[in-house]
Structures are given as C-alpha cells and as structure tokens.
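**Student:** Pasting the sequence and the predicted coordinates here, then a few questions.
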Amino acid sequence: MRVVSLVPSLTEAVAVTLPGVLAGATDWCVRPADLDVTRIGGTKNPKVDRIVSLAPDLVIANEEENRTADLDVLRAAGLDVLVTEVRTVPDAFTELDRVLTACGAPARPAWLAEAEAVWAALPEPAERMTAVVPIWRRPWMVLGRDTFAGDVLARLGVAHVYAAHPERYPRVPLDELRAAHPDVVVLPDEPYRFTADDGPEAFPGLPCALVSGRHLTWYGPSLTQAPRVLAGALRAARR
C-alpha cells in the first residue's frame, strides 16, 4: 500500500499506525519528526505532477484543508482520493477509523481507542468561559461557526464568541474583538504563529492563553493529550 497525505494530522495518524505506508506528504507534515517521505508542496498548492509520479494507491485529503480543484486533477489522473470532513470531535474518530482502514490498518490502533476514551471521560467543566479565538492577523480572523477547534473548546467549557457567525472563519476588526470582552483570548501557534511577543499585546487587559495548534486543530494522536494540554493553558492564562 502506498499513500500520499495532504493533511498534517492525517499524516501523523497514518505514520504512527502504519510505518512505511506513506510515500508522500506535504511540506507542513512535520509529525512524526523523523518522517522520511517525498514532499509534495503545501496543502493548498500541492505539486500534482509529483503526486501522480509517486503512483499512490490512495491520496488522503480534507474538504477544508485542500482545494477541490487539486483533488479533481488527481482523480482525473486516475488516483483514488479519500476526502475527510471533520467538524466535531466525534467526526474525528469516525474519519480516523475510515482513513486508517482504507490505508490497510488490520485493527483499530490503541492510540485511537485511548483518545476516544479520554474525550468520553471528560468531566463536566468546573467553570465555563467565553473566548475569542484568533487564527490570523493582518487581517484579524477568528473561529466562527461549525469548526473542529470550536467543538474541542466547547467540550472543555469554552464558548467562543463568534460560534454563531454565518462564516466559519470571519474577518473581524480588532476593536470589535476587544469590545467583546471575552473571559480569555485563545491564541494558537498555527495557522498563524502567535507567540508571547506577537498577539497578546493586541488585547491589553484581557487574559491570553497561548495554546498548541496541534492540540487545538489536529485530529490524530494528539487527541490523547489535547484535553489536558489545552485545559492547562486556559487555567494558566486566568491565574
């Protein structure tokens, strides 16, 4: 079985579960750290000719991270393309099962069963809070409706302010974000790399939680640690 992955989180899931199956992955596929495969460009601008030349049995993609036009070209070249759709934590488990089975996994991996058990056992949040969750600046963009990251936060007791916005990733002026007066501003390190020196200064007087984008937005082995890691970052921000 030869697989090309166009999604970093799926790359990690397949590599951990089925070593040696991946023939290609994007430049953004940085997990596992020792992944040795042909690089095929970005998630939004893959080198289609290079993917075709690898002659994979399967290309795995995601409806949000990858462009339909690129996937159509791959299909036209005769490649089998599996496209995932993940908007909630339960979606992630369903789609991971589907992807790993399609990639030849003989059984459900232990890490996936552990991750599902961890999320199923989450206690009722001790407190609930509101949040603004920027994912980009210049211009400022935030989590809106119907996102995986939004569902992750909701299960940890965090209601993000723009959850009912008609757009999934709306552009919102900084003054409006500040005026929302959230309990916390959640600043992930991807897709925009917010840091202690780049992000919190835009929200004076508001607690800011710098969080791992891998734990907030990836659906793969990181799901086993995500509740603990994210909850810890949120607690630290509000001390």
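**Tutor:** In hand now; what should we look at?

**Student:** from here on, contacts and neighbour counts on C-alpha atoms
**Tutor:** OK.

**Student:** The helix ranked longest in the chain packs against which elements?
**Tutor:** Using DSSP state H, we find that the single longest helix of the chain is helix 89-102. In terms of contacts (3 or more C-alpha pairs under 8 Å, 6 or more residues apart in numbering; DSSP states H and E), helix 89-102 is packed against helix 8-17, helix 148-155.

**Student:** Give the other helices and strands that the last one contacts.
**Tutor:** Translated: helix 148-155. Under the contact definition 3+ C-alpha pairs under 8 Å, 6+ apart, helix 148-155 sits against helix 89-102, strand 158-160, helix 213-217.

**Student:** let's go with 10 Å and repeat that
**Tutor:** helix 89-102, strand 129-132, strand 158-160, helix 213-217, helix 226-237 (3 or more C-alpha pairs under 10 Å, 6 or more residues apart in numbering; DSSP states H and E).

**Student:** Included below, for side-by-side comparison, is a second structure:
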Amino acid sequence: MRVVSLVPSLTEAVALTLPGTLVGATDWCAHPIGLDVPRVGGSKYPDLDRVRALRPDVVLLNVEENRREDADALVAAGVPVRVTYPRTVDEALTELAELLTELGSPGEPEWLVAARRAWAELPEDRPPRRAVVPVWRRPWVALGRDTFAGDVLRRLGLTNLYADHAERYPRPPLNELRGRAPQLVVLPDEPYRFTANDGPEAFPELPCALVSGRHLTWYGPSLVEAPAVLAAQLAAPVTHVAG
C-alpha cells in the first residue's frame, strides 16, 4: 500500500502505525518529528502532478483541511481518495480505527487504545465555563457549531457561546465576541498563531487561554495527550489589563 497524506494529523497516524506505507505528505506535515518522505506542497494547494507521480494507492483527505476541487481532480485522474470528516472525538476515534484497518493495520495501535482511554477517563462533573473561541483575526472568525474542536472543548467543560450559530465558522465583529460576556477566551496557535502578544490585547480584562492548536484540532496520536495538555492550558489563562 502506497499512501499520500494531505492531512497532517493523518500523516502522523499512518507514519507511526504503518511505517513505510507513507510515500508523500504536505509541507505542513511536521509530525512525527524527522518524517522523511517526499513533500507535495500545502494542504490547500498541493502539487497534484507531484502527488500523481508518487503512484499512490490512496490519497488521504479531510473535508475541512483540503479543497473539493483537488479531490475531484485526483478522482478524475484515476487516483483513489479517502476523505475523513470527524466532528466529534468519538467520530475521530472510530474513523481512525476504520482507516488504519483499511490501510493494513492488523489491529488498533497502542496509541489509539491509549487515546480511547484518555478521553473515556475525563471527569464528567467539570463546572461549565462560557467561552468564545476565535480561530482567526483580520477578520475575526470563531468556532461555531458542529466542529471537532468544539466537541473537544465541550468534553473539557467549556460551553462554546457560538455552538448554536447557523454557521460552523461565523465571522462576528470583535465587539460582538466581547459582548457575549465569555468567562474565557480560547486562543489556539493554529490556524492563526495567537500568542501572548497577539490576541489577548483584543480582550482586555477577560481571561485568555493560549492553547495548542495541534491538540485542539488534530485527530491522530496527539489525541492521547490532548486532554491533559489542553486541561492544563485552559486552567492557566492570561489577562491583558487595558492601560
């Protein structure tokens, strides 16, 4: 089986579970560290000629990560694709198990078993906190309904104030984000790289948790440590005081 992955989290999952199967990945596939495979450009604009030249048996895609036109072009060229679209932690765990089996894994890898355990053992009595989750600025984009990251945060005790929005990624103005009166502003470091100096200043006097985008949005081996990593980051917010 020759696999090209255009999804960083799936690249990590396949590389760790089925060494030697992966024959190509995107420039953004940074895990596992030291991964040495041919690169085919970005997730949004891959070099499809380069992908085809690798003669893959299947190309791994994700509805949010990749463009429909690239998937259609690969299919039209006779290249099989496998598209994933988990919107909850449980769906991610199920899709990962199914995908790895399809690619030749004889059983669930240890990391997937550990991920199931890590998420099953989360306490269920966490006091809820109201939160907004910007994932981009200029313009501001927030986490809305029916997203994998939203389910991750829900399971960690947060109530996303845009979870009932008609759009999955609404674009509310900054004054509306502030006006929702969140108890916490969650600022991931991807896709927009929020930092202590770029993000909290937009929400003066509000606690802002700077969190790992990889642990919030990736569905792969990072799921093992995601509950502990995110819980610690959510528990240590910073507050910018307007002056």
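**Tutor:** Thanks, I have it. Bear in mind that the values here come from a model prediction, so they are computed numbers and not experimental data.

**Student:** overall similarity of the pair, as a TM-score.
**Tutor:** Superposed pair, TM-score by TM-score structural alignment, normalised by the length of structure 1: 0.97. Supporting alignment: 239 aligned residues with a C-alpha RMSD of 1.1 Å.

**Student:** If we go by neighbour counts, what in the longest helix of structure 1 is buried?
**Tutor:** By 16 or more other C-alpha atoms under 10 Å, the buried positions in helix 89-102 of structure 1 come out as V89, A92, F93, E95, L96, D97, V99, L100, A102.

**Student:** And these, which is closest to Y169 of structure 1?
**Tutor:** For the buried residues of helix 89-102 of structure 1, the minimum distance to Y169 of structure 1 (C-alpha to C-alpha) is 18.4 Å, reached by V89.

**Student:** where's that closest one relative to R98 of structure 1, distance?
**Tutor:** 15 Å (C-alpha to C-alpha, to the nearest Å).

**Student:** do the same with L35 of structure 1
**Tutor:** Distance of L35 of structure 1 to R98 of structure 1, computed by C-alpha to C-alpha: 22 Å.

**Student:** again with V16 of structure 1
**Tutor:** Applying C-alpha to C-alpha, the value for V16 of structure 1 to R98 of structure 1 is 16 Å.

**Student:** The longest helix of structure 1 vs structure 2, mean deviation?
**Tutor:** Mean deviation of helix 89-102 of structure 1 from its aligned counterpart in structure 2 after superposition (mean C-alpha distance after the TM-score superposition for structure 1): 1.0 Å.

**Student:** The helix or strand that that helix is followed by vs structure 2, average offset?
**Tutor:** Downstream of helix 89-102 of structure 1, the first helix or strand assigned by DSSP states H and E is helix 110-120. With mean C-alpha distance after the TM-score superposition for structure 1, helix 110-120 of structure 1 departs from structure 2 by a mean of 0.7 Å once superposed.

**Student:** In structure 2, what stretch matches helix 110-120 of structure 1?
**Tutor:** Counting by TM-score structural alignment, helix 110-120 of structure 1 falls onto residues 110-120 of structure 2.

**Student:** Need the residues that contact the matching stretch.
**Tutor:** Residues external to stretch 110-120 of structure 2 that are found in contact with it (C-alpha atoms under 10 Å, 6 or more residues apart in numbering): 13, 16-17, 89-90, 93-94, 96-97, 121, 152, 155-156, 219-228.

**Student:** Weed out the non-buried ones from those.
**Tutor:** 13, 16-17, 89-90, 93, 96-97, 152, 155-156, 219-224, 226-228.

**Student:** how about the nearest residue to L156 of structure 1, chain neighbours excluded?
**Tutor:** Distance criterion C-alpha to C-alpha, 6 or more residues apart in numbering; nearest residue to L156 of structure 1, sequence neighbours excluded, is P125 at 6.1 Å.

**Student:** What count of nearby residues applies to L54 of structure 2?
**Tutor:** By the measure other C-alpha atoms under 10 Å, the count of residues near L54 of structure 2 is 16.
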